[in-house]
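Colleague: 3D, please:
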Amino acid sequence: MSRTRSALRSLLPDPGPTRALTLSTLVRTTGRGLFFTGSALYFTSPSVGLSGPQVGLGLTIAALVGLFAGVPSGRLADVIGPRGVTIVFLLVDAVALCGYTLVRDFTVFVLVACAYSFFESGSNASNQALIAGSVEPERRVRTRAYLRSVTNLGWSLGAVLCGVALAYGTREAYLALIFGAAACYAVGALLNLRVPSVPPAPKVSSGPVWIVLRDRPYIVLTLLNAVLCMCYTLLTLALPIWIRDQTSAPPAVYAILTLINTVAVLLFQVVASRGSATVAGAARAQRNSGVLLLACCVLFAFSAGQGLTPWIAIAFLVAGTMVHVGGELLQAAGSWGLSFELAPQHAQGQYQGMYGTGYQLAQVVTPVMSTLLLSGWGWPGWIVFGAAFLLAGLAVPVAARWAERTRPAEPVPAAA
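Modeller: So this is what the prediction gives:
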């Protein structure tokens, strides 16, 4: 019995700031899952009247706007404190979600989507700075791993709740879905009040303000991480289309693959993050991630082999998904260790904003690349993606050592 209780306690987040951050994340990501699971159907419903291409174009424009929010929002968090910035940005995002109820044409849709994307990106940067400032350095990666597991749980809960609205399919049901998601954002924002307030970073006596823009090794690591982050959109966007158009497996098998991914991240992200709290350990995790992502791409390519029975194709897809999960877990763990450990303490906000921009860049670029490579080339497209993952992973340790060698000493705070 004592062993069982000990095992259960090990699955809980650490008490204090980590537990408060976890609760806030769970509520907020439930709202994200609630809205985004049914958003495409809502936007293309008769009550809104947008076409599929319009939705895709609008979301791409919004994602590009979001690219420019991370660094200035992180800088704002450094100057006035990350907790307040995070709360305000999340509350504004709740309002932006409500703005989707007013959409009747493409122009309004783009404006609302851009507002949502900008403040979502900004809140992510300030929230990372809040983690850096409220959690002990040796626990940051572990905390971030908990939050990612909880994010998957929240998305799953939101998706289940969204199914109720989709079963009705009326405008009223969609509006209830949107307002429910906005309420989750607002409650999640306010739950951050349970996190201890982090004071603004002290002003420094000299040196540039936007130091991350001059930190070439860190920018290189951001871009390498962006390449590895393409694995997420490949799984969520490219793989279901690949299964339908290029393999003999039934499209419904994608639901099983999604379940495998979700459960694995929920159960194993914390375990996979062990050893990634140092720069060397984090770089090693991302290197290994590149190797695993190459292997998963090869397995996905094999799923379209000539004359394969549906069961063999399914076997390749399941194997590829399981290997993908390993690469995804290590990519995430390595990204947290590198982004936290290589950022100066007085500029965690702008550094986290820069590093998060790599993930957003991947979300913008991957749909286009997957269309060109996978839809246009077929299975060789997977090999190209796999080679990119491998090269990026192998380059991370080199770039990380460069970054360690060039870390400047922490600046002296300016006199009051």
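Colleague: all contacts plus neighbour counts: C-alpha atoms, from now on.
Modeller: Fine.
Colleague: Give me the neighbour count for the closest residue to residue 75 other than its chain neighbours.
Modeller: Counting by CA to CA, 6 or more residues apart in numbering, residue 350 is the residue found nearest to residue 75 once chain neighbours are left out, at 4.6 Å. Per other CA atoms under 10 Å, the neighbour tally for residue 350 reads 30.
Colleague: Isn't residue 350 up against residue 78?
Modeller: Yes - at 7.3 Å, residue 350 and residue 78 qualify as touching, with contact defined as CA atoms under 8 Å.
Colleague: Give me the nearest residue to residue 311, chain neighbours excluded.
Modeller: residue 249 (7.1 Å).
Colleague: now swap in residue 328 and tell me
Modeller: Here the residue nearest residue 328, using CA to CA, 6+ apart, is residue 289, at 6.8 Å.
Colleague: Return the list of helices and strands in contact with the one helix or strand that neighbour maps to.
Modeller: Counting by DSSP states H and E, the element that carries residue 289 is helix 279-302. Secondary-structure packing of helix 279-302 (3 or more CA pairs under 8 Å, 6 or more residues apart in numbering; DSSP states H and E): helix 216-233, helix 310-341, helix 379-405.
Colleague: Please generate a structure for the following sequence too, so the two can be compared:
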Amino acid sequence: MPLTPSPSTGLIPALPAEDAAPSNPQRGSWRMRLAGPFTDPVLRILSAYALVSTLGRGVFFTLTVLYFTLIVGLSTAEVAIVLTVASAVGVLTGLLGGQLADRISSRRLLFAIVVLEGVALIAYAQATSFGLVLLIACIVTGADRAANSTRAAIIARAFTGGARVDARAILRTITNVGIALGSALASVPLLIGTGDAFRLAIVLAGTATLASTLVVWRLPRRVNAPARATTRTGPSPAPGGRPPFRNPRYLALTALSGLFGIQFGLAEIGLPLWVVNFTEAPTVMVSVLLIVNTTLVIAFQIPLSRGTHDVRRAGNAVGLAGLLMLVACLAYAGSGAVPVVAAVALLVVAMLLHTFAEVLSSAGTWGLSFELAEPDRAGAYQGVFSMGFSLGAMVAPLVITATVLTHGPVGWALLAALFAGSAAGIMVIARRDTDTMAPDLSASLKKT
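Modeller: Prediction:
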């Protein structure tokens, strides 16, 4: 009997199905169902890496701006420059990380990148000037973006079909858990309030990042790009398939996904400023809304990601996300023109819609980024896709400021149109792909 890929991992099992122990999913305990995906060593290792590293990142992200301003002594303008320049560097390194993942060992590449990121995080504790903070921030952000695209290339090669999106969903859930725990730990130095407390927390954050490399090194060699044949007359040839920058459909998907990704900046930057400056809602609602967002992402990212390896279904998921974001923006806008109780209610409703849009759009774009890529150039394609999100993150503060924070309800309407339009464009790309695949499938069936 031929071997078939495992439905949980997308990989070939070690034994034929008839030799495996019989199982009945209806009789399995919830612990068995929960542990099922982690039977694959790659996902197990990446999950451990994500949890440990994001604990450190959660601590650092919570303290970053306050450390720069209160401890190092940077001005608000200098902090803005640091974050913008570092984001720009991250755009390039995300692309570079994907390209390198197709040419050298992805396992060793990820290990080296994470070591660099951890050392740079620890170096923040010794930063005393704008120039030094800027340099370290570029290294940290650049390493983080390169690690993301390298990890995506590893997932693209280690799994197949729906297991790829499932892996991304599981890792994103673990990332949210790790960042939430790290943010809670960051409350300790915030309560103490001294420079030494901040520096110690940053050193511990960097140490956690370095500790995650202990599991990264255990990744199997099968996550590396396939070895390319070498010749006596020249270097080994480039990977097969069309390069991503010669694939207009994939570039359009990347650009539109980056535009929709501005919704992450909306939650992190625009919403807190909107609540504090433009609504009657209490300031504590900022924390409440972010807790709602994190909790729902943890609860729903995995179940709502299932099946989005199907191109049409992935496109429909993004289309629904665009509709949800449109309504969410209108609810956000309405919260600025009503009394406190109504404002709180509208903000909660808007965040619920916003969060489900975030979950669905992430699942849909992940599926499309994998399925529309050339398999032999997984790293290059994931690097380009990562670059799109990095560009979206870089322009998000400018877009949000130019719309919501400047023009109020009119700005919210413009932002709603941006989200709905980009989601509709992604849905069109997905449907055109399935429409072109159908004739090709019919022709191949006739030949057989």
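Colleague: what's the TM-score for these two chains?
Modeller: Overlay of the two chains. TM-score (TM-score structural alignment, normalised by the length of the first structure): 0.92; 403 aligned residues with a CA RMSD of 2.1 Å.
Colleague: wait, what's in contact with the residue nearest to residue 328 of the first structure?
Modeller: Residue 289 of the first structure is in contact with 228, 326-331, 393, counting by CA atoms under 8 Å, 6 or more residues apart in numbering.
Colleague: Please name the residues that touch the corresponding residue of the first structure for residue 38 of the second structure.
Modeller: Superposed on the first structure with TM-score structural alignment, residue 38 of the second structure falls opposite residue 14. Counting by CA under 8 Å, 6+ apart, residue 14 of the first structure makes contact with residue 143.
Colleague: Can you give me the distance of the residue most central in space within the second structure to residue 161 of the second structure?
Modeller: For the second structure, the residue nearest the mean C-alpha position is residue 172 (6.9 Å; CA atoms, centre = their mean). Noted for residue 172 of the second structure: a distance of 18 Å to residue 161 of the second structure, by CA to CA, to the nearest Å.
Colleague: again with residue 399 of the second structure
Modeller: Distance from residue 399 of the second structure to residue 161 of the second structure, by CA to CA: 35 Å.
Colleague: What of residue 197 of the second structure?
Modeller: If you go by CA to CA, the gap between residue 197 of the second structure and residue 161 of the second structure works out to 46 Å.
Colleague: Looking at these two, which one has more neighbours?
Modeller: residue 161 (20 against 15).
Colleague: Show me what the more buried one aligns to in the first structure.
Modeller: Checking TM-score structural alignment: residue 161 of the second structure goes with residue 137.
Colleague: Same check on residue 268 of the second structure?
Modeller: Per TM-score structural alignment, residue 268 of the second structure is aligned with residue 236.
Colleague: Now for that match, how many residues are close by?
Modeller: Neighbours around residue 236 of the first structure, by other CA under 10 Å: 12.
Colleague: you'd agree residue 173 of the second structure is up against residue 295?
Modeller: No - counting by CA under 8 Å, residue 173 of the second structure stays clear of residue 295, with 9.6 Å between them.
Colleague: so what's in contact with those two at the same time?
Modeller: Going by CA under 8 Å, 6+ apart, no residue sits against residue 173 of the second structure while also sitting against residue 295.
Colleague: Among those two, which residue is more densely surrounded?
Modeller: residue 173 (23 against 16).
Colleague: What lines up with that one in the first structure?
Modeller: Per TM-score structural alignment, residue 173 of the second structure is aligned with residue 149.
Colleague: residues in contact with its match?
Modeller: Counting by CA under 8 Å, 6+ apart, the residues that residue 149 of the first structure touches are 265-267, 269-270.
Colleague: In JSON lines, list those residues along with secondary structure and neighbour count.
Modeller: Converted to JSON lines, those look like this (DSSP: H, G, I helix; E, B strand; the rest coil; neighbours: other CA atoms under 10 Å):
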{"residue": "265", "secondary structure": "helix", "neighbour count": "25"}
{"residue": "266", "secondary structure": "helix", "neighbour count": "18"}
{"residue": "267", "secondary structure": "helix", "neighbour count": "14"}
{"residue": "269", "secondary structure": "helix", "neighbour count": "25"}
{"residue": "270", "secondary structure": "helix", "neighbour count": "23"}
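Colleague: can you tell me the helix or strand for residue 28 of the first structure?
Modeller: Using DSSP H and E, residue 28 of the first structure sits in helix 17-43.
Colleague: Noted, bye for now.
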